[in-house]
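J.: Sequence first, predicted coordinates after that:
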Amino acid sequence: MDDDITAESVDVLPGFNLTSNSLWDTVPDDITDDLIFQLDTIEAEEQARVPAAPAAETPAKLPTDSRPSPVRPKRFASTTEAELQRLEQARHEKKTVDSTAWAVRLFKDWCKESNLPQDFEKLPVAELATLLRKFYGEVRKTNGDPYSKSSLCNIRSGIQRHISSPPFQRTINIMHNEEFSNANNVFDGSLKKMKREGHDITKSHAAISEEDLDKLFAGDTLSTKNPVSLQRLVFFSLQFMFCRRGREGLRDLNKDSFKCEVDGSGIEYLTPTCNEHEKNHPATVNEQYNRKKKLYATNDAQCPVQAYKLYLSKLHPKCHALYQQPKKNANSHDPIWYNNCPLGHNTIGNTMKEISLDAKLSQIYTNHSIRATAIRVLNAAGVSDRIICSLSGHRNINSLRSYCSDASDSQKREMSVALHVSKFSRKQASHTISAPPDTPSNQQPNIAPSVRMPQPVPNRMPQPVPNRMPRPVPYRMPQQVPYRMPQQVPSNSSRMPVYQPPIAGQIVQRQSPTTLTTAQTTGTATATASANVLNMVAPQQQGFPTLFTGCSFEGATMNFYFNN
């Protein structure tokens, strides 16, 4: 037993070693056996708790030429059927997919309530057209109100996308095919009825007025004094200068989305680092996207480039998102103003709404109002439509009409004042208007203290253009040539008398070829002559010559007519 104890070292107490001869010399003989028994028991328990290590296997040595070559990484990715379906659905925007699902669900709910088949995707064309014709006339909201114009258009477009997409892939078009003309007539009639009844309240995103723009930059709402105002300044500058859409791609922006560069003139500007996914530019095969937007520095208190650089220096280093949650109790000396958490979709989408409330603007604006304001400002500055489209991303210049068709508030005020001044000037021309006794004649009454009345615009109506039509030429009647009776040519046997035209008031009667008698008469008479009598009647007009005007034959009578 002594040989077994001394064969290995057992630590009973710190600093003691049972293999030491000096230790055995100090232990009494009466307790040696008990101590050895306890040590054996402890050692057995420790070995039972610790599992025995497996024996190491000696690897077999392979020949040099038979060893396997190192595994190379795969070049091509491996995809499942579910991943392929997600890629196939990714060709549509998420909002488009949600709108399509909402339209199909609404159509099926109506079919279920009307006890009609819900699998409309497989119906014949004639039955589907009849079903849609009734659906367009009966579709309503949950509260019974009719849908707006844009909602009805989205419903019809969503149904068309659903039946033309996999797995149905029908080639019909419910908006243009002749078989659906009756259904589309009901659809158009519903829109017109809605407008007549005053239910069409669709409004576009209003542009920010000039007064509200001045109020925004005059206060501390957009400044570099605190984390919230700095973030709003950067947000407004990027949306306004780059003419970005309201909510598109805001959550996907990160610290590397923009970079600072210097042009050939040494002016610093901000530009995007990549082509973002936009609604009008969805990265199709035929897409040509070579636009490079630039946001130049203004070197003032609200310079967008300097504000962006300051904003990047205050962001949290562990968060890669561009828009992060601001700290509540941050001061100007803190190196980090934002938390390690990005802003949510709804928070970024309502940024302009919060700015409008904080700055106490005249109305609540949306993020898309910034884009509308940028397009209107560029159009008022005389920038061509092609250059504006290069910044806004519109494919067709006709799309800008919805932004620039309406007049601004200042222009509407000028028109109102011009119409009022025109009415006032007409009234003043016919009546004398005197000022009230309490109001000076050269001072306008205080109509609304909070409204800044514009200065009256002078009447600039165009002066009437004088009539430059050629003067009418007086009509000149051709002078009548007096009739001269032809002279009778005398024969060789006898000389015939010459007939002269009678004067006024005379009746000449021919009784014989050689005899003429004259009788005085007044007025006008009708003469009747025989074969040998010729009567010539003329009215008596003293002081005017009598002219022959014509003659007529009545049987054997020849009448001569004269005029003064």
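T.: Alright, I've got the coordinates. Numbers count the residues shown, from 1 in each chain.

J.: Every contact and neighbour count from this point should use C-alpha atoms.
T.: Noted.

J.: just checking, Asp200 touches Ser190?
T.: No - under the criterion of Cα atoms under 8 Å, Asp200 makes no contact with Ser190, lying 10.9 Å away.

J.: any idea which element the residue nearest in space to the middle of the chain lies in?
T.: Nearest residue to the geometric centre of the chain (Cα atoms, centre = their mean): Ser402, 4.7 Å. Element membership for Ser402, per DSSP states H and E: helix 401-404.

J.: Show residues contacting the helix or strand following that helix.
T.: Note on helix 401-404: by DSSP H and E, the next helix or strand toward the C-terminus is helix 409-430. Residues from elsewhere that reach helix 409-430 (Cα atoms under 8 Å, 6 or more residues apart in numbering): 209, 454, 456-459.

J.: at 10 Å what do you get?
T.: By Cα atoms under 10 Å, 6 or more residues apart in numbering, the residues outside helix 409-430 that reach it are 208-211, 406-408, 431, 433, 453-461.

J.: which SS state does Phe217 fall under?
T.: Under DSSP: H, G, I helix; E, B strand; the rest coil, Phe217 falls in the helix class.

J.: Am I right that it is in contact with Gln302?
T.: Yes - using Cα atoms under 10 Å, Phe217 is in contact with Gln302, at 8.3 Å.

J.: Now for the two: what residues contact both?
T.: By the contact definition Cα under 10 Å, 6+ apart, Phe217 and Gln302 are jointly contacted by 223, 233.

J.: quick one, which of these two is more surrounded?
T.: Applying other Cα atoms under 10 Å to Phe217 and Gln302 shows that Gln302 carries more neighbours, namely 18 against 14.

J.: In the strand or helix carrying Leu35, which residues are buried?
T.: Using DSSP H and E, Leu35 maps to helix 32-49. Neighbour counts using 16 or more other Cα atoms under 10 Å place no residue of helix 32-49 among the buried ones.

J.: other SSEs contacting it?
T.: Helices and strands touching helix 32-49, by 3 or more Cα pairs under 10 Å, 6 or more residues apart in numbering; DSSP states H and E, are helix 2-6.

J.: what's the following helix or strand after the helix it packs on?
T.: Next element after helix 2-6 (DSSP H and E): helix 21-26.

J.: Off-centre distance for that next one?
T.: 101 Å (Cα atoms, centre = their mean, to the nearest Å).

J.: put this beside the first:
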Amino acid sequence: MSDDLFDDDLDLLTLTQNGYFDVVEQSNELFGFDFEEEVSQTDQIHTDASELSVDIANSILDCHQQETMNDTGNIINNVNPVITETLNCTTQNPENIVDEQENNINCGKSNANNPTFLNITDEEKENFVTGMKNKNTVKKTETSLRQFQRWLAEPPRNELRQIWNIIPTELDNFIGSFLLSIRKADGSEYEPDTLTSYHRGIDRCLRENKYPHSIITDKEFATSRQVLASKRKELKGKGKGNRPNAAEPLTVNERQMLREKGLTGTDSPKKLLNLIWLNNTVLFGLRGGNENRQLRWGDIKIKTNDHGREYIEYNERLTKTRTAEKTTEVRHFSPKQFAHDTLETCPVYAYKVFAQHRPTEMCQPESPFYLGINYKRLPGSDKWYKSQPLGEHTLNTLMKTMAIECGLQGKKTNHSARKTTCTDLLHSGIAPTTIQQLSAHRNVQSVNNYAKASCEMQEHMSDILSHNPNPPKLKNAIQMCQTQSKQSLTNSTGPPRQILAPVQSPFNATVSSNIRTMSGIELVSTHTGQILQNARLMNCPITIINKSVKTDDISPSPKRRRRICPVIESDSGSE
């Protein structure tokens, strides 16, 4: 082999600063083996690699100095032993391996504790993200985009571009005109919240497509926001915006009617299914749709507290406001349903009966909680339900179906049960922050929105303001609250609450006062001589500031005397 040949081939060998060597493809053909493949089998120790590269270079240079090199096999014979010796040395001395390279995935060592990885395509990743979004939110976004694109395509606009490809000034004008012109199919006006929903849906669509501006906050879309605000005011002036389709909570009488008319109970599969759903939604504070659909049998377990009282506990999954996107999105406590002696309304007893009538194979932790009714079961069979989940439509309309069959007044939907949770607790004097921990609302103001006076409370207020001499007895608004308050003291497992002692009045005058708790219970009406005598105060902080003094100790204040000085008119007059 000539010197020129070696001059050209030596350029193919590059020694790096770390002592590593790289050989290009042409060198592989020359030497008959792959340097890179051989060296990759080692743990790439810096010291060994440096010695390896120097030895290889010296071997090639020694071969280059030979006068006659017609056989390239001589080079291989000189280089191969060096590589083989270095590989054996590295393999036989694993203690020389540094820690960071022991964890390298290319080191050739197998570790059973290392995680495994799946091959995920970009399409699968996008489908996964889309599938985890709230279905109702996705549906609203698609509807808003579809209607807006349809409006843009109509003459005289004839705009066929995607909305995220339109510049902000044009898009701002289009959005304002769209919100001002949209009507229902019959030509009537939409509710103000519906227009806001369209506006928010367009914004979500733009954000998903990485539009550089926000139509809710950026100044480029101030005009469309002003149009929306003005349109809401106009609709409010026409009597809209009062949420006529809002669901109404269940009253105590209505829940009693459901039991009396055979819609809830434990003696038939349909009654039991309705009762279990109602208990879970009201006592756990679940949302009537998605949270009940994703409920699994293993999410609810029966337990016993320190006092021996049984209860069932709910382990929460994905919810509307708790998606685990933030580490702080965790419930303060797991909701519970406690047992009591009245079997007709005892939630733990209903749960046990429901467990007895389920198929054995549907009692696994991941089995659906709500099952379809087996209408073809054999006579005397205790398996009331099928080995398949309850239909989605049936589950979403349980409360509406019960209300129709029972003849309940007002708009009753699945959300009525959750609304009953917040309304009853607020009317019973439970703090909104405590209710928030049960209902899993993100903001306490959302709980306060349920603090609405019931129909009976409104009737009571009307009688007071109209001076009705013969008001009807409102046992559900007042007497029932008193009974619940007494029961809360009697059934309390903790230490009894301290009752304030009578406060002695420092004066003998007659004091009239009306002190009420948050639930509207009149505690004190008239007190003579002693304030709050024999009064029981519950769930209401009271501060009494008494600045009065006894009338006998009152002495007239001394009169202020004014000094009268003679006025001298002139010096001559004084003489």
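T.: Sure thing, it's come through. These figures come from a predicted structure and were not determined experimentally.

J.: TM-score for these two?
T.: Once superposed, chain against chain, the TM-score is 0.61 (TM-score structural alignment, normalised by the length of structure 1); 382 aligned residues with a Cα RMSD of 3.5 Å.

J.: re the thing from before, next, show the common contact partners of Asp200 and Ser190 of structure 1.
T.: 146-147, 149.

J.: got those as JSON lines, with neighbour count, secondary structure and distance to Trp24 of structure 1 columns?
T.: Formatted as JSON lines, those follow (neighbours: other Cα atoms under 10 Å; DSSP: H, G, I helix; E, B strand; the rest coil; distance: Cα to Cα, whole Å):
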{"residue": "Pro146", "neighbour count": "19", "secondary structure": "coil", "distance to Trp24 of structure 1": "105"}
{"residue": "Tyr147", "neighbour count": "18", "secondary structure": "coil", "distance to Trp24 of structure 1": "102"}
{"residue": "Lys149", "neighbour count": "18", "secondary structure": "helix", "distance to Trp24 of structure 1": "105"}
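
J.: Among these, find me the one that's closest to Leu23 of structure 1.
T.: Nearest to Leu23 of structure 1 out of the shared contacts of Asp200 and Ser190 of structure 1 is Tyr147 (Cα to Cα; 100.3 Å).

J.: Now which residue in structure 2 aligns to the closest one?
T.: Under the alignment (TM-score structural alignment), Tyr147 of structure 1 maps onto Tyr190 of structure 2.

J.: That match against Ile182, yeah?
T.: Yes - assessed by Cα under 10 Å, Tyr190 of structure 2 is found in contact with Ile182 at 8.1 Å.

J.: quick one on the thing from earlier: weed out the non-buried ones from the contacts of helix 409-430 of structure 1.
T.: Among the contacts of helix 409-430 of structure 1, those buried by neighbour count (16+ other Cα under 10 Å) are 208-209, 408.

J.: List just the nearest of those residues to Thr224 of structure 1.
T.: Among these, and counting by Cα to Cα, the member closest to Thr224 of structure 1 is Ile208, at 22.0 Å.

J.: surely the closest one meets Phe240?
T.: No - between Ile208 of structure 1 and Phe240 there is no contact under Cα under 10 Å: 11.2 Å.

J.: what sits in contact with each of those two?
T.: Residues touching both Ile208 of structure 1 and Phe240 by Cα under 10 Å, 6+ apart: 369-374.

J.: In helices, which of the residues you listed fall?
T.: Using DSSP state H, 369-374 are the members of these that sit in helices.

J.: hmm, back to that, quick one: the residue nearest to the centre of structure 1 from Lys279 of structure 1, how far?
T.: Per Cα to Cα, to the nearest Å, Ser402 of structure 1 is found 17 Å from Lys279 of structure 1.

J.: per the alignment, Lys135 of structure 2 corresponds to what in structure 1?
T.: Matched by TM-score structural alignment, Lys135 of structure 2 corresponds to Lys94 in structure 1.

J.: what comes up buried for the helix or strand harbouring Leu52 of structure 2?
T.: Element membership of Leu52 of structure 2 [criterion: DSSP H and E] is helix 46-64. The neighbour-count check on helix 46-64 of structure 2 (16+ other Cα under 10 Å) flags 48-50, 52-53, 55-57, 59-60, 63-64 as buried.

J.: closest to Glu325 of structure 2 among these?
T.: Out of the buried residues of helix 46-64 of structure 2, the member with the shortest distance to Glu325 of structure 2 (by Cα to Cα) is Ala49, at 46.2 Å.

J.: The stretch 351-500 of structure 2: helices as residue ranges?
T.: 392-396, 398-406, 414-427, 432-439, 444-448, 455-465, 480-490 (DSSP state H, counting those that start in this stretch).

J.: Tell me where the stretch 151-300 of structure 2 has strands.
T.: 300-304 (DSSP state E, counting those that start in this stretch).

J.: That one: helices as residue ranges?
T.: Remark: helices assigned in the stretch 151-300 of structure 2 by DSSP H, counting those that start in this stretch are 168-181, 192-208, 222-237, 252-260, 269-283, 290-293.

J.: most tightly surrounded among those helices?
T.: Stretch with highest mean neighbour count among those: helix 269-283 (a mean of 21; mean count of other Cα atoms under 10 Å).

J.: That helix vs structure 1, mean deviation?
T.: With mean Cα distance after the TM-score superposition for structure 1, helix 269-283 of structure 2 departs from structure 1 by a mean of 0.7 Å once superposed.

J.: so where is that helix in structure 1?
T.: Using TM-score structural alignment, helix 269-283 of structure 2 pairs with 227-241 in structure 1.

J.: how far does the matching stretch sit from the chain's center?
T.: Distance of stretch 227-241 of structure 1 from its chain centroid, counting by Cα atoms, centre = their mean, is 23 Å.

J.: ditto for stretch 432-447 of structure 2
T.: Averaging C-alpha positions (Cα atoms, centre = their mean) puts stretch 432-447 of structure 2 11 Å from its chain's average.

J.: got it, and stretch 511-518 of structure 2?
T.: The chain centre lies 40 Å from the centre of stretch 511-518 of structure 2; the measure is Cα atoms, centre = their mean.
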